[in-house]
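1. Task: produce atomic coordinates for the following.
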Amino acid sequence: MRVVFAGTPAPALPSLRAFLDSGRHEVLAVVTRPDAQAGRGRHVVRSPVAALADEHGIEVLTPRKASDPAFLDRLRELAPDCCPVVAYGALLPQAALDIPPHGWINLHFSVLPAWRGAAPVQAAVRAGDEITGASTFRIVKELDAGPVFGVLTEPIRPGDTAGDLLDRLADAGADLLLSTVDGVEGGLLEPKEQIPDGASYAPKVTVEDARVDFALPALAVDRLVRAMTPDPGAWAGFRDERIKLGPVAQADAERLGPGELRVERRQVLVGTATGPVRLGEVQAQAKKRMPATDWARGVRIEPGERLT
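-> From the prediction side, this is the model:
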């Protein structure tokens, strides 16, 4: 099948590689978000999908909007049979959806209709779900509401960060997406409509969403930090500055007030609404990430100081 692959970040790479290596499908081009500034130096960089396409000499389309007439004209010229999609990051107009005869088939990292939206993995970790997964579905105008071709499930492990879980789903989901396109090409798959009553939503995570509220119970603090790791990174205030926090662990220790810090020889504790949690790694502004004990020695925490 002739395909145009749409995707932007690193989790889309296993799927793109699967199509490149399949020997069954011709990747005519990729569609990805425009080059953007990144890193401390704010250098302009290609998206991971664009960089991989460049390595293989594949045409890269970077429309600012998928409704741009020039982009739609080029897509019609390429005449793909199908457009597989993984985390493209932009809305697709009906004019684009109508071009490939087999539609745009999206790999979404949840078991639909649960956690429709931009951040399904973070939402599942934060909610304390025990099982999540990935789904392939045909894209329609309504957000993540199209009929589903296939599903896989994946347990969420007790210490999983969103990054850990997303890596596993991206790898397993690549096989699901490839097999879905194979089945559609062979006329072997018919998608099933989602049951809208079971829908839940996972909007894009903001930096403010990643602020840790130590007035929550320890379990909720643990889930929030893991859900925000690595992106955008959980954080809290300390001495009028923002510090990033790595995953924490619930500690068997006497109660502390919410946010209250206590430095011990081998651990740094912070209070929550229930028991304290033990800090893992800490990254102060303009500093490297380091163990919490090293950070605490460097800043010389005073009795009664808090994370806010």
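2. contacts and neighbour counts: CA atoms only from here.
-> OK.
3. Ile301 belongs to a strand?
-> No. Per DSSP: H, G, I helix; E, B strand; the rest coil, Ile301 lies outside any strand segment and is coil.
4. Give the burial count for it, as a bare number.
-> 14 (other CA atoms under 10 Å).
5. check contacts around it.
-> 261, 263 (CA atoms under 8 Å, 6 or more residues apart in numbering).
6. From the contact counts, what lies against the longest helix along the chain?
-> Assignment by DSSP state H gives helix 162-185 as the longest helix of the chain. Applying 3 or more CA pairs under 8 Å, 6 or more residues apart in numbering; DSSP states H and E, one finds that helix 162-185 makes contact with helix 13-22, strand 104-108, helix 120-127, strand 131-138, strand 148-155.
7. Now do that helix: distance to the chain's middle.
-> 14 Å (CA atoms, centre = their mean, to the nearest Å).
8. Could you also give me the structure for this next sequence, so I can compare it with the first?
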Amino acid sequence: MPEPLNIVFAGTPDFAAASLQALLETEHKVIAVYTQPDRPAGRGRKLTPSPVKQLALEHGIEVRQPLSLRDPEAQEGLAALAPDLMVVVAYGLLLPKAVLETPRLGCINVHASLLPRWRGAAPIHRALLAGDSETGVTIMQMDEGLDTGDMLLKASCPILADDTSATLHDRLATIGARALVDSLAGIRDGSIARESQDDSLATYAHKLEKQEGDLDWQQPAEQLARQVRGLSPWPVAFTRLGEEILRIWAAEALDSPSHGLPGTIVAADRNGIQVACGEGVLRLSKLQLPGGKALEAAAMLNARRESFSIGTRLGNA
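-> Here you go, the predicted structure:
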């Protein structure tokens, strides 16, 4: 029987923790975990360990948190572990050439898109924002480029009509963990097929900016609905309601003609607040005003019906 692999794992958020948990359930040995330094979180801004660190400590695995892997001392420390393989999942630090070449079998990455479709920091959100019908996970052999390495294994899934970045994130975390485990046998014995990426098909998934949440009511309702879903739970779509910022947590495009200027409330009932768009109507079903909780439309109307009367204009008009 083949020897288990000695694996170094590098990752930080919940998405990465799913892959680490899957590795811990195999015959392979996770000999060390690399993760981002603890960050302030919550109202008290208390230093909080990453989900990956918490999971590693629960299993008695050594945790390392270098500020950079360009540091010679950090590179020497990795080399001393003599890993067979390094698995990288949403780690957050660049891996220089010296690190990529340290493990006997190199470094592999669990990337949340069907490469080369979305390279970069926010592939889940960008797939939703672009209206893609399908996405997935690619297990990739890492090189010095940004998500440019050879593809080892792909696992796809449809993007559902009601998916948000949160629901898609959780589904892809599970798919990615399973694909990672499925790839290990072929990586260990060298039988896994490597496929080069077609750079001409690549799109860069830029990091999200808060300002991307600002809804432009001149746009079609379908596009705005994607914007709401793609930016939930962060940074959350928003518009102006008079002098207030109104955050939109859930919305859907209706097959209704748009009667009224874009941004005008054309109907409001317990099912939602309907807003005319450049094309079609967007029904807002979960909203949040400053200082308050996110509320379903019925509760928001009970609290502030006068703010959502028919004819009210939203946005910067």
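9. Need the TM-score from the superposition.
-> Once the chains are overlaid, their TM-score stands at 0.94 when taken by TM-score structural alignment, normalised by the length of structure 1; 307 aligned residues with a CA RMSD of 1.7 Å.
10. In structure 2, what sits opposite Met228 of structure 1 in the alignment?
-> Structural alignment (TM-score structural alignment) places Met228 of structure 1 against Leu231 in structure 2.
11. give me every residue that touches the closest residue to its match other than its chain neighbours.
-> Leaving out its chain neighbours, the residue that sits closest to Leu231 of structure 2 by CA to CA, 6 or more residues apart in numbering is Ala237, at 6.1 Å. For Ala237 of structure 2, the contact set (CA under 8 Å, 6+ apart) comprises 212-215, 227-228, 231, 247-249.
12. Now neighbour count too, for these, in TSV please.
-> Below are those laid out as TSV (neighbours: other CA atoms under 10 Å):
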residue	neighbour count
Glu212	13
Gly213	22
Asp214	21
Leu215	23
Gln227	27
Val228	29
Leu231	26
Arg247	23
Ile248	27
Trp249	23
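13. which of these does structure 1 keep?
-> Of the contacts of Ala237 of structure 2, the ones still in contact in structure 1 (both residues aligned by TM-score structural alignment, their matches' CA atoms under 8 Å) are 213-215, 227-228, 231, 247-249.
14. re the thing from before, of all the contacts of Ala237 of structure 2, which comes closest to Ser50 of structure 2?
-> Nearest to Ser50 of structure 2 among the contacts of Ala237 of structure 2: Leu231, at 22.2 Å, using CA to CA.
15. can you confirm Val85 of structure 1 is in a strand?
-> Yes. Under three-state DSSP, Val85 of structure 1 falls within a strand.
16. Tell me the residue in structure 2 aligned with it.
-> Aligning on TM-score structural alignment places Val85 of structure 1 opposite Val88 in structure 2.
17. distance of that match from Phe15 of structure 2?
-> 11 Å (CA to CA, to the nearest Å).
18. Report the contact partners of the match of Met228 of structure 1.
-> 125, 164-165, 213, 237.
19. So which of Val88 and Phe15 of structure 2 has more stuff around it?
-> Val88 (28 against 24).
20. Enumerate every residue touching that one.
-> So Val88 of structure 2 contacts 9-11, 107-110 (CA under 8 Å, 6+ apart).
21. Tell me the spacing between the match of Val85 of structure 1 and Arg304 of structure 2.
-> For Val88 of structure 2, the distance to Arg304 of structure 2 - CA to CA - is 48 Å.
22. returning to that earlier point: check the helices and strands packed on helix 162-185 of structure 1 for me and report the most buried one.
-> Mean neighbour count (mean count of other CA atoms under 10 Å) peaks for strand 104-108 among these, with a mean of 27.
23. residue range for that strand in structure 2?
-> So in structure 2, the equivalent range for strand 104-108 of structure 1 is 107-111, judged by TM-score structural alignment.
24. starting at the chain centroid, how far to the matching stretch?
-> With CA atoms, centre = their mean, you get 15 Å for stretch 107-111 of structure 2.
25. now for the helices and strands packed on helix 162-185 of structure 1, which one comes closest to Gly257 of structure 1?
-> Between those, helix 120-127 lies closest to Gly257 of structure 1; by CA to CA that is 22.7 Å.
26. Return the mean post-superposition distance for the closest one against structure 2.
-> For helix 120-127 of structure 1, the mean deviation from structure 2 after alignment is 1.0 Å (mean CA distance after the TM-score superposition for structure 1).
27. ok, and what's touching that helix?
-> So helix 120-127 of structure 1 is contacted by 109-110, 115, 132, 156, 160-162, 165-166, 201-202, 220, 223-224, 226-228 (CA under 8 Å, 6+ apart).
28. Where in structure 2 does that helix align, residue-wise?
-> Using TM-score structural alignment, helix 120-127 of structure 1 corresponds to residues 123-130 of structure 2.
29. now do stretch 155-162 of structure 1
-> Counting by TM-score structural alignment, stretch 155-162 of structure 1 corresponds to 158-165 in structure 2.
30. From one end of the matching stretch to the other, what's the distance?
-> 13 Å.
31. now swap in stretch 194-211 of structure 1 and tell me
-> End-to-end for stretch 194-211 of structure 1, by CA to CA: 34 Å.
32. Helices along structure 1, start to end?
-> Using DSSP H, helices in structure 1 cover 13-22, 48-55, 69-78, 94-97, 120-127, 162-185, 218-227, 292-299.
33. Dump these to CSV, plus distance to Gly41 of structure 1.
-> Converted to CSV, these look like this (distance: least, CA to CA, whole Å):
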stretch, distance to Gly41 of structure 1
helix 13-22, 25
helix 48-55, 18
helix 69-78, 31
helix 94-97, 35
helix 120-127, 28
helix 162-185, 24
helix 218-227, 27
helix 292-299, 25
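34. Setting the sequence-adjacent residues aside, check what's closest to Ala79 of structure 2.
-> Using CA to CA, 6+ apart, the nearest residue to Ala79 of structure 2 is Thr102, at 6.0 Å.
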